[in-house]
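Chemist: no FASTA, just this:
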């Protein structure tokens, strides 16, 4: 992730885009999330969305990395810390039982 953030930082600087405020980066991120939602809903409705889910997800990832960089957050470190917290918060047995209940309810619908 750090390599990607560094490459993205260089990409933005070369275009002057490093001047964009974090608030605007966040708005662009939300817009791209909407495009991912559109792709997923198209798939759920068994329609050919005619889009590019991988590309839309990549847009979301790039904007998330950019936002983290703008705010001075080491995204890789933060994600690893959060994963460690979640391992404690959601023990295996509890999580497996919750997933079984989820699948049962989903299958009943």
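Modeler: Received, thanks. The shown structure was predicted, so the numbers you read here are calculated from the model rather than taken from an experiment.

Chemist: going forward, measure contacts and count neighbours with C-alpha atoms only.
Modeler: Will do.

Chemist: how much space is there between residue 15 and residue 62?
Modeler: Using CA to CA, to the nearest Å, residue 15 is found at 15 Å from residue 62.

Chemist: Give me the more crowded residue out of these two.
Modeler: Under the criterion of other CA atoms under 10 Å, the comparison of residue 15 against residue 62 puts residue 62 first, with 16 against 9.

Chemist: what are the ranges of the helices in this structure?
Modeler: Using DSSP state H, the helices of the chain run over residues 2-15, 22-44, 53-70, 75-89, 92-108.

Chemist: Presented hereafter is structure B, for comparison with structure A:
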């Protein structure tokens, strides 16, 4: 069964292939492009109050949606080029966080857990 994420990765792969862009889609270049797009998303929030960020006006929300799309595309493409299953990586990270951040000890707290050997 093909998931929507896998279908998106396949479509991105084809998009790059027909444009002969695979040569530019190195992990380094994709990671840098991803960071740039995250920066553009962050810029949409830069001068908003916490309240405004929770309910942006329609124009701001449309720009945020576009930037979220860009971030998603670069993230999916990077994972595909590296052969990383994004959903499995996210599940593994959530499992690790579940072990590191005991709900009773960290409820309502923004403090970080002590570092682990694998970051």
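Modeler: Nice, I can see it. Computed from a predicted model, the values in this text were never measured in an experiment.

Chemist: Deepest in the core, which of the helices of the first structure is it.
Modeler: helix 53-70 (a mean of 18; mean count of other CA atoms under 10 Å).

Chemist: whereabouts in the second structure does that one align?
Modeler: Aligned by TM-score structural alignment, helix 53-70 of the first structure falls on residues 64-81 of the second structure.

Chemist: once aligned to the first structure, how far is that stretch on average?
Modeler: Superposed on the first structure, stretch 64-81 of the second structure shows a mean distance to its aligned partners of 0.9 Å (mean CA distance after the TM-score superposition for the first structure).

Chemist: mind checking how far the counterpart of residue 23 of the first structure in the second structure is from residue 19 of the second structure?
Modeler: Aligned counterpart of residue 23 of the first structure in the second structure: residue 28 (TM-score structural alignment). Remark: distance between residue 28 of the second structure and residue 19 of the second structure (CA to CA) = 19 Å.

Chemist: how near is residue 77 of the second structure to residue 71 of the second structure?
Modeler: From residue 77 of the second structure to residue 71 of the second structure the distance is 10 Å (CA to CA).

Chemist: All set now, cheers.
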